[in-house]
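Participant: just coords:
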């Protein structure tokens, strides 16, 4: 944590871009080797190309999300229906898990033992009351 704070103190004007990885936002320990003008120009062109690709992918993703919403609307799939389906699926996964089955069996056995104990106590009380009469 302290290293991250030191890094941000050393580069206070460095603000990560949206989606920028934390690893890439930290400067390397040693300065990069000097580049020629041509290498810098190539990297600058590559940077612009990658940024354009990201912009295009962002637009495609937004269009696909809109298409998905339209298809769901046409099929009558509402967020509430999806929530119900997710809940049902999750509940089914829980109830079929080993941990749930073992816990359920244990609680069932405990319930049977408690029921038997209460029956025995009730029987004993009834006998005592009959003896008192």
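Facilitator: Perfect, thanks for sending it. Here the structure is a predicted model, which means the values were calculated and not measured.

Participant: please make it C-alpha for all contacts and neighbour counts, starting now.
Facilitator: OK.

Participant: quick check: the residue lying farthest from the centre of the chain vs residue 123, distance?
Facilitator: Outermost residue of the chain with respect to the C-alpha centroid, by CA atoms, centre = their mean, is residue 133; its distance is 66.9 Å. Residue 133 sits at a distance of 16 Å from residue 123 (criterion: CA to CA, to the nearest Å).

Participant: for residue 93, same thing?
Facilitator: The gap separating residue 93 from residue 123 is 42 Å, by CA to CA.

Participant: likewise residue 91?
Facilitator: 40 Å.

Participant: residue 87 now?
Facilitator: 45 Å.

Participant: same question for residue 60.
Facilitator: Counting by CA to CA, the gap from residue 60 to residue 123 is 75 Å.

Participant: element containing residue 30?
Facilitator: Assigned by DSSP states H and E, residue 30 belongs to neither a helix nor a strand.

Participant: let's bring in a second model and compare:
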């Protein structure tokens, strides 16, 4: 698109006029900014005070927004549900520990009763029999007995030949 000389001259003059307006507006703006600073100084408004006011205003706008309110409510509900859940878990653990403690007490209380049962007495007898078989045989010499007084001097019980000893493997 080619411009005629007349159109080019007209556009150049319009460009100069707009640039002049921009310069004038910049000067007016600078003067107005200077005037604002002077007025704020007279009122005692410092940049720090302005920042505080801006932050306060922004925080107020955030806290009154619907998004903030919804998020706050949701987090509150989540917190309440988490508290309830932790409380339930704590109660369940406490009940389990009480059950274990009660069973432990019941178990230790039942030990004397178990010792009087025939099965337990039979087991005790078998252990005694095995113990006497494993014990060292006493020697006939007096010197050996005197030199080692800790040896078990009970006689070894001999089982009659042909008697089968029950297997005391893992029960």
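Facilitator: Cool, the structure landed. This structure is a prediction, so every number in the text was calculated from the model and none was measured.

Participant: any idea what the TM-score comes out to?
Facilitator: Here the TM-score for the pair of chains, by TM-score structural alignment, normalised by the length of structure 1, is 0.66; 101 aligned residues with a CA RMSD of 1.9 Å.

Participant: which neighbouring elements make contact with the helix or strand that contains residue 8 of structure 1?
Facilitator: Here residue 8 of structure 1 sits within helix 2-10, counting by DSSP H and E. If contacts are counted by 3 or more CA pairs under 8 Å, 6 or more residues apart in numbering; DSSP states H and E, helix 2-10 of structure 1 sits against no helix or strand.

Participant: next helix or strand past that helix?
Facilitator: Using DSSP H and E, the first helix or strand after helix 2-10 of structure 1 is helix 22-25.

Participant: ok now that following helix, how far from the chain's centre?
Facilitator: Its chain's C-alpha centre and that of helix 22-25 of structure 1 lie 23 Å apart, by CA atoms, centre = their mean, to the nearest Å.

Participant: where in structure 2 does it fall?
Facilitator: Using TM-score structural alignment, helix 22-25 of structure 1 lines up with nothing in structure 2.

Participant: now do stretch 83-103 of structure 1
Facilitator: So stretch 83-103 of structure 1 sits over residues 51-71 in structure 2, by TM-score structural alignment.

Participant: what are the ranges of the helices in structure 2?
Facilitator: Using DSSP state H, the helices found in structure 2 span residues 5-43, 47-63, 66-115, 118-134, 142-147.

Participant: quick check: closest non-adjacent residue to residue 115 of structure 2.
Facilitator: residue 121 (6.7 Å; CA to CA, 6 or more residues apart in numbering).

Participant: residue 100 of structure 1 too?
Facilitator: Residue 100 of structure 1 sits nearest to residue 94 (CA to CA, 6+ apart), 6.5 Å away.

Participant: and the one you found, how far from residue 86 of structure 1?
Facilitator: From residue 94 of structure 1 over to residue 86 of structure 1 (counting by CA to CA), the distance is 12 Å.

Participant: repeat for residue 79 of structure 1
Facilitator: Separation of residue 79 of structure 1 from residue 86 of structure 1 (CA to CA): 10 Å.

Participant: with residue 104 of structure 1 instead?
Facilitator: Distance from residue 104 of structure 1 to residue 86 of structure 1, by CA to CA: 23 Å.

Participant: ok, residue 54 of structure 1 next?
Facilitator: 32 Å.

Participant: also residue 125 of structure 1?
Facilitator: Applying CA to CA, the value for residue 125 of structure 1 to residue 86 of structure 1 is 50 Å.

Participant: again, but for residue 75 of structure 1
Facilitator: Distance of residue 75 of structure 1 to residue 86 of structure 1, computed by CA to CA: 17 Å.
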